[in-house]
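In: Below: sequence and its predicted model.
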Amino acid sequence: MYSYVTHTLAPVYDSSSRVLILGTMPSPKSREAGFYYAHPQNRFWPVLAALFAEPIPAAAADKKDFALRHHIALWDVLHACRIEGAGDSTIRDPVPNDIAGLLEKSAVRAVFTTGKKAAGLYRRLCLPSTGLPAFYLPSPSPANCRGCTKETLIKDYQILLEYLC
């Protein structure tokens, strides 16, 4: 059953954010928790914690602090869409967020997308207004990354560090 979903999470960024990480649309668990990558099986926060050799942030406020301390901005490609559950492959009628507007308010110099659907939607819907190509990162969701271990994700996500110096 398709539902029309509007993005309810504010972007996480400040004027010193250097990289922007974009998913497609918050999952039902993330919307319920009120923060990005909140599903307990999602490996996003464990991977970032490993990159910076820090404990995994637990509460939303700790995750926000972690991201901002490391100059990482978080948002999603889409402002709204029709979607079935959390399945990116079911997205219909996508409406993009104003990524170009966020870039103007920050020091972001590199955009990364988590997952193939986010990458494709960014290229099609956002790149024309931002002019900044996005780097593809594998999805940290076990549902979207078959055979992709946490160690592989850590290796793939190390590219973030090049843009945070």
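Out: It's in. It should be emphasised that the depicted structure is a prediction, and the values quoted were computed from it without experimental measurement. Residues are numbered from 1 along each chain as shown.
In: alpha carbons only for contacts and neighbour counts from here, please
Out: Will do.
In: which outside residues touch the helix or strand containing Leu22?
Out: Using DSSP states H and E, Leu22 falls within strand 19-23. Strand 19-23 is contacted by residues 71-77, 108-115, 118, 160, 163-164 when judged by C-alpha atoms under 8 Å, 6 or more residues apart in numbering.
In: next one: stretch 87-107
Out: Residues outside stretch 87-107 that contact it (C-alpha under 8 Å, 6+ apart): 13-18, 24, 76-84, 117, 125-126, 129-130.
In: Filter the contacts of strand 19-23 down to the buried ones, PyMOL style.
Out: The buried residues among the contacts of strand 19-23 can be selected in PyMOL (16 or more other C-alpha atoms under 10 Å) with this line:
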select buried, resi 71+72+73+74+75+76+77+108+110+111+112+113+114+115+118+160
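In: Among the contacts of strand 19-23, which are located in strands?
Out: Applying DSSP state E to those, the entries found in strands are Ile72, Ala73, Leu74, Trp75, Asp76, Ala110, Val111, Phe112, Thr113, Thr114.
In: before we go on, here's another structure to hold up against the first:
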Amino acid sequence: MTSDPPSWKQSFPPSIRPDARILILGSMPGEASLAAQQYYAHKRNAFWPIMAELFGFAVTLPYPQRLQKLLENRVGLWDVLAGCRRRGSLDTAILEPEPNDLAGLLQTHPQIRHIYCNGTAAMQFLRRYQPGLTLPVTRLPSTSPAHAGMNFQQKLLHWRQITESASAANNSSPESA
């Protein structure tokens, strides 16, 4: 007896403004995010609490306003993968991954100065599909509740480098960068 193949999952469009300086890449939205049509929608995912702490907004803001706070700080969000087959939400269950057109996004957003990967899987997919990438790329600990090896404060400590990078990038002029 064979089971049905996992269903095809489609990622979201990027949340980014033309002059973004920082890009945060996840691997692929999980089931809660896909159902809500929101990045990092799982109630135990630490992404939004970390962003709220780093950029000084209330984590209880409605989703569009949380996205806007990142955009105001010239931080964009996207996923390395455009789609895949997967049962559940674990990155280890991803089959038939198809990458997003990151090269195209970077071409239309030339002010991006640093890419941060939300977890190991995002970094691995990025390296697989963008081997010639010349921008600085940093892997940060996954904000997923599945990454229980670090508590919130430990994750926050690592993620703080985004605000340092955003501050430096936002204070440099396009001509000098």
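Out: Yes, it's here. Predicted model only: the values in this text are computed from it and were never measured.
In: Give me the TM-score for these two chains.
Out: Remark: TM-score between the superposed chains equals 0.91 [TM-score structural alignment, normalised by the length of the first structure]; 162 aligned residues with a C-alpha RMSD of 1.5 Å.
In: picking that back up, filter the contacts of stretch 87-107 of the first structure to the buried ones?
Out: Neighbour counting over the contacts of stretch 87-107 of the first structure (16+ other C-alpha under 10 Å) leaves 13-14, 16-18, 24, 76-84, 117, 125-126, 130 as the buried ones.
In: one step back: which element is encountered next along the chain beyond the strand holding Leu22 of the first structure?
Out: Using DSSP H and E, the next helix or strand after strand 19-23 of the first structure towards the C-terminus is helix 28-33.
In: Now that next one: buried residues?
Out: Ser30, Arg31.
In: Contacts for it, please.
Out: Thr8, Leu9, Tyr36, Tyr37, Ala38, His39, Gly85, Ala86.
In: one more time with 10 Å, if that's ok
Out: Applying C-alpha atoms under 10 Å, 6 or more residues apart in numbering, the contact partners of helix 28-33 of the first structure are 5, 7-9, 25-27, 34-40, 59-60, 85-86.
In: so of those, which ones are in helices?
Out: The helices, defined by DSSP state H, take in Ala60 from these.
In: In PyMOL, select just the buried ones from the contacts of helix 28-33 of the first structure.
Out: This is the PyMOL syntax for the buried subset of the contacts of helix 28-33 of the first structure, where burial follows 16+ other C-alpha under 10 Å:
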select buried, resi 5+7+9+25+26+27+35+36+37+38+39
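In: And the alignment partner in the first structure of Gly26 of the second structure, how far from Pro142 of the first structure?
Out: Aligning on TM-score structural alignment places Gly26 of the second structure opposite Gly23 in the first structure. Distance from Gly23 of the first structure to Pro142 of the first structure, counting by C-alpha to C-alpha, to the nearest Å: 14 Å.
In: Please apply the same query to Ala10 of the first structure.
Out: The gap separating Ala10 of the first structure from Pro142 of the first structure is 25 Å, by C-alpha to C-alpha.
In: returning to that earlier point: what's the average per-residue distance for the strand holding Leu22 of the first structure once overlaid on the second structure?
Out: Strand 19-23 of the first structure differs from its equivalent in the second structure by a mean of 0.5 Å after superposition (mean C-alpha distance after the TM-score superposition for the first structure).
In: now the angle from that strand to strand 110-114?
Out: Angle between the axes of strand 19-23 of the first structure and strand 110-114 is 20 degrees (criterion: axes from the mean of the first three to the mean of the last three C-alpha atoms, to 10 degrees).
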